[in-house]
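>>> I'd like to go over a predicted model; first the sequence, then the structure.
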Amino acid sequence: MERIREGIGDKLGVLLRGFAMLIAAIVVAYIYEWRLASMMLGVAPVCCICMSLLARQMTSTTIKELIGVGKAGSIAEESLMGVRTVQAFNGQEEMVGRYQTELEKGRRFAVWKGFWSGFFGGLFFLCLFSFLGTGMLYGAYLLKVGIIGSPGDVFIVVMSMLLGAYFLGLISPHMMVLLNARVSAATIYQTIDRVPKIDPYSKAGKRLPNVVGRVKFENVHFRYPSRKEAKILNGLNLTVEPGTSVALVGHSGCGKSTSVGLLTRLYEPEAGNVTIDGTDVRELNIDWLRNVVGIVQQEPILFNDTIHNNLLIGNPGATREKMIEVCKMANAHDFIEKMPKGYDTLIGDGGVQLSGGQKQRVAIARTLIRDPKILLLDEATSALDAQSESVVQSALNNAAKGRTTIMIAHRLSTIREADKIVFFEKGVIVEAGNHEELVHLGGRYFDLVKAQQFKADPEATEEFEEEEIDLDDNSRSSRRSSMTSARSGSEAFQRGNSLNDSFSGSRRSARADAENDAFAAHEAEVMAQDGQITAGYLDIFKNAKGNYIYMFLGTVFALIRGLELPALALIFGWVFEGFTFVPYGGRMMHRMAMAVIAFASVGVGVWISQVASSVLFAIVSENLSLRFRVQSFRNLLYQDASYFDNPAHAPGKLITRLASDAPNIKAVVDARMLQVIYALAAIIANIVIAFIYCWQVAILGTSLILLLAFVMIGLAYKISLMNIEQIKNDEAGRIAIEIIENVKTIQLLTRCELFFDHYQTSSKQQKRSELKKGMIEAINYSITQSFMYFMMCFTYAVGIRVIYDGDKSSDVTFKGIISMMLGAVAVMNSAQYFPEFVKAKTAAGLLFNIIYRKPRTGDLMEGDRPEIRGNILFENVKFSYPQRPLQPIMKGLQWTALRGQTVALVGPSGSGKSTNIGMLERFYDVTGGVLRIDGQDIRNLSLYHLRTQMALVGQEPRLFAGSIRENVCLGLKDVPLEKINKALELANANRFLANLPAGIDTDVGEKGGQLSGGQKQRIAIARALVRDPKILLLDEATSALDSESERAVQEALDRAREGRTCITIAHRLSSIQNSDLIVYIDKGKVQEAGNHAQLMQKKGRYYKLIKKQDLAV
């Protein structure tokens, strides 16, 4: 879009001005002498051919360049959106390598653009000057034979044609911008003109007056357009009666979520029908349909706004009272009330300020506030702890009364009350019935239920348990170590409890004020770290190391090219002298013939020097742009998590900076800088010539040039300030990326118009600031473009006075005047690039702030590199997020994991469980206390070394565009195929891989979009296991898996964690009951600690969670 804006902005005006000048010049020339004008007009077809060939070559190379740059942009977007995953696996350099590879592809074509621009631009001037010399010769002939009355007429015709064509030739850099805009516009228009198969804006279709809620799938077949070879649904038949609840279960990737997508018309079946109350959903108005059907998705999507506004997206007419009501139903009201500004708290990009469970509860509330007739719950409670899940599930069950409900859940305790449960396999239903019927059947569903059952209640077998423990103490050292750890964990918990402080809260308004003050201090610190938002041109050139030889040679050729105007001034003076003092005869014709050779020689010199300088500066500009992009991108990937938590550093804004600022910097080293070098050489040479011939004219002209320079410096400062303010307030780019990232959610919420208006509003704000800046740039342009005419006026006035006083002869004075006039032409030609140089300076400042910023976690490679064994100690750890400094997450947290043990962290959503893992990965550092690994403060260890010894499987698995092999091996080099296959087999991924045509070389698409949630999770698990880590971090590692896959993967994880320390977080408690130590965290402290048996005997908080999830058969 930036390229299009440039193409239809001032560059288009300059282009039109060039053509207007050419037409006006032709008209003037024809008025004075049509024969000479007709002869010189012969240059026009040649010029048109040059321009046409230039446009053709530029278009083809620009398309190829943009393909590479576009792929690089996608890599940057994916990497920054999933920056924690990239960092956790030390994948920064791999992503930088991919990014640079794509940019290199585009760079090669950009250099070719420089060659073609120089080649055809130089050829244009060769033809122009050749015709100019020929025109002088023909004009002399017409003067000799008496057809033209005076030499002045010859000069008027020739100079008119010269100036018109000359200005047309100087617009070649603007032509490049226009052609770039044309190619970019073609890409944009493909999107604009594309007619979607399912149009969310369509007003057509039926709107049923009374929705009963009967849903029916009739012989439905479906496969994704991007994976035609894999059939997802294979004749699905399912009926959901009005007011009933139906649960869909089955293996990951079997088509459960696909069915929901067909009902909401995200896709359409290739065969069969999906109906509501007997009407095919394809016949219904799509906006009405999606308002009738409410959905809570597996991966909750929130937007960078307040909680209040996120809820309003669900129902724009909702009152605060209604919001509170549905938030209480979703068990979200209490945690919202504890936030600094309650419902008006800004939650950051993607809801980054909330935990996974908190995001899911807000998403549930957003759906409930819509009051849909048909409710779709796709893993709606997967990110919730058992306590929250119980409350929310009860609320959802109440909300489901009187409406049709379709549920998808891998945690079977949430669906046991469903009226009907259907088991999917290979796109069809193989079992159906309620919970008791399917358990009695003893089939596939029964196998899933058994996989999620807990151990027997210890109350019934208390004596047996005690005896077994005693036996284990005598015979099994591993069990003894486990119990010792559990006891030590309990002791640590008790010690921690003895340190508890009582905290009396004040009113939220006071807390919010204090929070705002603390946040303002944090913002000031960030701004101080970012430094000034300015940079000098020398700073830019310093970053061109390795390109200085190209810059030197390019400058030499540019200076040679810049001698064109002084050479023309001398030749014109020589021609003027020939017309004035040489008799109209043979001697005059001979001098004109010599002038033809002189003009042609200048043309050849211009052609050669322009080709050389264009290519050399194209190499420099592309290398410099690539270096700025790569350095900025690299340093962004190494920043700590608090950097990205800052709204000013939202990934959307950073992606915009990479996409726009680096190309803007090229202005100081590409064809635009060439024009300035040409102009500087011409100005200096012309001033010297003017002083040689007529110092009076030279002093006046130099004074005018200096006056113009002072005016331009003042305008530059003003434009620079406006650029900085505009960039700080730019929200349009961030909003656009947020919309594109979450377009499916926006469509399902039927809020396309809302987000479009939001984007339009931000764009209009940007437009207003652009118009203000445009006024200043217009003043600058008008002054510089009128400068030549003021120069002509004043220099001719002084020249006439000098001739009148007899101080100089007319031919000598004319040489001084023509020199200053052509110097003014050089000023006029270069000054039009002035705003772009100011923009380049501002862009460089922004990128320097990124490039030179040091992360809080320090250099990745610095620090000790001891052998990691896996002993972990949280010692009185305190922590608050930088964005919420007065809201402590950890308040003296204390727990221990011994080498080789598995420690499970449980507790309510938002209690800080994932923060524990984030601190082990050093996404953040503690604000109090010490986090130790093998007795050493984690901050003293090399961060790179630490992360090579760890592996993380996150709650929301992040995959990147590329093959499954590339995703599994992220951050690793030369991994044997056998090791990859073993990790995939351990992760239970080999089953679905066998059905993919390309196997592990299958492209997963952007963000893993070609795989289901469960498939993505298994690839993420394989990515962790292939590293053979000493410490394994599992944050809801199996949350997206069906029970059977979970059991297989859990068995694999049980085997994989042998001999290594494993920290696991799970809301599905059946997956952690075999842990050596279970730590219950709430309100920033350990509330309970022990193994499963011990905690069940205590009958405390953990016991209550277990009872809520137990599937007794």
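Everything's here; your move.

>>> going forward, measure contacts between C-alpha atoms and count neighbours the same way
Noted.

>>> Can you tell me how far the closest residue to Pro566 other than its chain neighbours is from Ala679?
In this structure, Pro566 finds its nearest non-sequential neighbour in Asn686, 5.4 Å apart by Cα to Cα, 6 or more residues apart in numbering. Asn686 is 10 Å from Ala679, where distance means Cα to Cα, to the nearest Å.

>>> okay, and the common contacts of those two?
Applying Cα atoms under 8 Å, 6 or more residues apart in numbering, one finds that Asn686 and Ala679 are jointly contacted by Gly823.

>>> re earlier: which element is the residue nearest to Pro566 on?
Remark: Asn686 resides in helix 671-693, with elements defined by DSSP states H and E.

>>> which strands and helices sit next to that helix?
Helix 671-693 sits against helix 548-562, helix 564-581, helix 586-637, helix 695-728, helix 810-831, with contacts defined as 3 or more Cα pairs under 8 Å, 6 or more residues apart in numbering; DSSP states H and E.

>>> ok, second structure coming up, stack it against the first:
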Amino acid sequence: MGIEKIKMTSLKKLKSEERKEHEKEKNSNIEFVSFFGLFRYGTKIDLLFMLIGTIGAVSNGVILPYMMLVFSNIIDGFTDYGKVCNITLLTNTSFSDSDVNPLTSRLKNQIFYLIILGIATMILSYFQVAFWLMPAQKQARAIRKALFSSILKQDIGWFDVYKSGELTNRLTDDIDKIKDAFGDKFGNAIQNLATFVGGIVIGFVKGWKLTLVILSLSPLILASAIMFTKIAQVLTSNELKSYAKAGAVAEEVFSAIRTVFAFNGAQKEHKRYEEKLDEAKKYGIKKATINGLLMGFIWIVINGAYALGFWYGWTLSLNNDPVTGLPEYSIGKILLVFFSIIIAIFSLGNAGPYIGTSATGRGAAFEVFKIIDRKPTIDTSSEEGNKPVDVTGNIEFNNVNFNYPSRPDINILNGLDLRIKHGSTVALVGSSGCGKSTCIQLIQRFYDPLNGSVKLDGNDLRSLNVKWLRSQIGVVNQEPILFSTTIKENIRFGQDDVTDEQIIEAAKNANAHEFIMSLPEKYDTKVGDRGGQLSGGQKQRIAIARALVRNPKVLLLDEATSALDNESESIVQAALDKARLGRTTIIVAHRLSTILNADLIFAFESGKVKEFGTHADLMSQKGLYYKLVVTQQAGMKSLASLDKINPIIEEKSKLNVEKQNSMFGISGENLTKRLRSKGFKTMLKQDIAWFDNQENSVGILCTKLAVEAAAVQGAAGIRIGALLMNLGNLGIGLVLALVYGWAIALTILAFVPFMIVGGVLQTKMLTGFSGKDKEVLQDAGKISIEAISNIRTVAILNKEYHFWNLYSKKLDVPYKAAIRSSNISAFMLGFTSSITFYAMAAAFALGAYLVENNLFGMTFENIMLVFSCIIFGAQSVGQASSLMPDYAKAKTAVNSMFELFERPTKVNNYESTNGITIEDKDFKTDISIESVEFCYPSRPDAKILKGLDLKVKKGQRVAFVGSSGCGKSTVTQLLERFYDPDNGTIKLNDINLNDFNLHWLRSKFGIVSQEPILFDMSIHENIAYGDNSRQVTREEVIEAAKKANIHDFISNLPLGYETNVGSKGTQLSGGQKQRVAIARALVRDPKILLLDEATSALDTESEKIVQDALDRAQQGRTCIVIAHRLSTIRDSDVIYVLQNGIVTEMGSHEELMKFGGFYAKLNKKS
């Protein structure tokens, strides 16, 4: 059974498998790493730093309870002074002038202690924050490196399950959440817990009865916190998975942005992205609601404890000790115990939000560490395995059975036996999906066979070192992948130690040297994201040069010349023929002309070799191979075909406390969702030239969406609530202080400017560091997405370490900046926190002076009220200051996002409300291109079209041919209005293209490209994607599928048209993807068809039927064909020959052959 049939069968158990996987994920939701498991990447130095940070946090935490002892002494000072003056405590009686000195003397030491506590707070706050932030930054960097390293070394079967967008989201958002769980926020939690313990200890020491009564309700707080933690872990896991799915959608859309725009799919994709965000928001809101209920309940309990404490304290003050006859508890003692416990409980409440942060971090860590800990079945990083000194190139398949790990119940190869002698050239042929490509993947050891063995020179591939094995193999695929660097470096990827001269020689052998030298920057030209700055043919030649430069022992050619024009093909084919000498070469081809001279041809059917022999032998047998040849010859005059030629630059290149916490948490989730959604929507509005810019690569855009929205959420939601609550406490406290002791309040306010200046400086400096971090992390994200999205190419080139090293270096830059920002944040936080103590010292000194001198009617009662406000205000300032780093990051993120939101665009690809539309009955498809000049915005010095003139009449079938880079595909992009001409005009229906409604214009075109892009959705949805202006019916989808010769295949699938095609259509073979793409173009019933080598990926069995379908589809439509196979365009009404951006010949096939020019020469070569 061939792959095509196998994939039909393999989907029979899809629903049950998906259900099992769902249950597995559902059960794994409750899993999370232990708290100490978060620190698995901490070194001894990190642990030492964290120990110092813990000591700083604990010491800093006990300062506030200790301050209560100082406060108690001050109260006693006032009380004793009152007794000396024979007054009743808490009356308005004035003090005598004769007793000022004793009171001043008594309070002097206590005020000095407050100043000492302020200095201690500044120092200890620095150690607390800096020595938790620095190891957190270091460990986050280590986790990112470990995760990326683990991802890169996973076997290919694992990538069949995981989507690249999900993995990159793990590298960004998830690790940020882990860092939050053990960074400065954890230091704050330790500080608050230390304050809690210190307060409790003082309470028990000074008044254990009252303390026990106040704490009698604390078990309720503990129980509710434990329950919330368990629930939060489950919700967090689901939330992160949903965000990962949203990231996968964004990555898929940005990678296929031209397809999205061509089919007016921006709004559809935005809706799909929002659905994933809504899913994440749902879990986030549940978590916020539960968090709000928890905090509300905690504060109800706390307030209940206050009431209970006041009542019991009042009772104790009325009870006299039977021995001394004095009150069992004095007022000073009650206030000391009460305020100590209040501070303790208040601190416990402040530590509460960390429960959610910890749960989120531990849930994220479970998913991340699960990937890090996974042991791949084929480990590319392992040094194990043999590395033979001599390689001759004998390859054997011995009774090989194989199925893909994602479809374990279906066999792809069924007892395959195959012998390939060293130095020979063999070809694998057969219908689309018969198992040929599977053999190529097994030779590269992307997978291992279930049974049997694949051997190289008698050695089972499983016994060989993986990296060594792949270094012996050169591969050229039909859809070549280039990386976002220079042409020189892309060729050097084939072999690290080659010289520039060897690179040039390889380029010459691949017939790439001439076009490279014509570029302004020559070999140093950047090829763009996925090679988007080059045409398909140019990318293919670079890929061939990359394979040749490593001088491989085994050469695997999968339609290696498919993207070359005829003029280049003969030269490159000759180079490949020369390169094959002395090495084993395996060719997978649909075009039988490329394998006529193969030493052996193996014809595949149902996962086995049906027959083999030379071309002549197999033709004489009149078996499977003979039928393939006859079928192909029936559709063309020659076996050869003219390859696809594209332009030099074809740009292809993301309240009460309960309500307070719930509502702010919900608002934070809504804000995050809106920011991600609006960011994605705004990106989809941009013109193609914006996506061509290297600063807007797929990796950078995806990282921007994930990181910046998360940064804003980090300073919003419940943190807004915490900030406002603290500011509210401070504000009300100041108002009360002004009413009851304005002189003292003004003294305190005199210190506020110092706090403001400290906060502003901290925010400003941290914002600068955050901005630099963002840019570098986006670059790192770009590297990770590029490597993960093209993992097969990375693997065969053994470039895992190369990309890991690039990624690591990018992470080192923000790490160094983060260390600096950690120290600055720590110092400024300590500075602002210490000012509170200085303010309190000044306030107490002034208060004593005012009372002693009976100034402004100041009484002890007023002083107690003002000082109570000061105590709570001090804690509020400290809590508000600790949020500054989050707000610095948020400010940077907001500025970046608003810069995106406000960016003007030349065209709005998301929605089009302006412009001309024409009724179908009045619409003529006459196209006129007049004196058009054009160069791509990213290559303004390389002109592609140089005064192009041509006309296409309604109903005509027009073909474009020409050398690579002549401008053919550029014309189709201009017709789709991906770009506008620099000079000249393009008219449709005698109306300038720019005057039409953009979406209406694109709806009139149906496009089928050589490299079809499908989306991770069902076959029905992919075909219906052809017309996003309405709800396409199942009947219309089926009709389009029938025309594209794909209906029978789909009908035999277990899920039929509801079968998911996988990310980028990976669940389908190349031919199947192409036919779905053809159906997608036909379902919109386009007035103009753009066929860019539309049948190039089809096997000979399917090609003639599909070509017939296309011929039928072209009837009554204007059709523009870009083709390499001259047999497919010989019946065109007009053939335009393009060279150097202008038309050099035009006419029918017969006229051009008679003319004897460039077209005639191409025909002779074919």
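Everything's here; your move. Owing to the predicted nature of the structure, the values given are computational and were not obtained by experimental measurement.

>>> which part of the second structure lines up with the helix holding Asn686 of the first structure?
When helix 671-693 of the first structure is aligned against the second structure using TM-score structural alignment, it corresponds to residues 718-740.

>>> Quick check: buried residues in the matching stretch?
If you call a residue buried by 16 or more other Cα atoms under 10 Å, then stretch 718-740 of the second structure has these buried ones: 718-727, 729-731, 733-734, 736-738, 740.

>>> Now for the aligned residue in the second structure for Ser52 of the first structure, how many residues are close by?
Matched across to the second structure, Ser52 of the first structure falls on Ile226, judged by TM-score structural alignment. One way to gauge burial is a neighbour count; for Ile226 of the second structure, by other Cα atoms under 10 Å, it gives 12.

>>> just Pro957 of the first structure next, same as before
Residue crowding around Pro957 of the first structure was assessed by other Cα under 10 Å; the count is 25.

>>> so which helix or strand takes in it?
Pro957 of the first structure belongs to no helix or strand when elements are defined using DSSP H and E.

>>> try Leu701 of the second structure
Under the assignment here (DSSP H and E), Leu701 of the second structure is part of helix 698-714.

>>> residue contacts, the counterpart of Ile601 of the second structure in the first structure?
Aligned counterpart of Ile601 of the second structure in the first structure: Ile421 (TM-score structural alignment). Taking Cα under 8 Å, 6+ apart, we find Ile421 of the first structure in contact with Val246, Ala247, Leu248, Val249, Ile415, Ala432, Gly433, Asn434, His435.

>>> how about the residues you listed, which pair is most distant?
Greatest spacing in these, by Cα to Cα: Ile415 and Ala432 (13.3 Å).

>>> between those two, who's got more neighbours?
Set side by side, Ile415 of the first structure and Ala432 give different neighbour counts by other Cα under 10 Å, the larger being at Ile415 (23 against 18).

>>> From Lys420 of the first structure, how far out is the closest residue to that one other than its chain neighbours?
When the adjacent residues along the chain are set aside, Ile415 of the first structure lies closest to Ala247, with 6.3 Å between them (Cα to Cα, 6+ apart). Ala247 of the first structure is 6 Å from Lys420 of the first structure, where distance means Cα to Cα.

>>> More neighbours: which of the two?
For Ala247 of the first structure against Lys420, the residue with the higher neighbour count under other Cα under 10 Å is Ala247, and the figures read 28 against 20.
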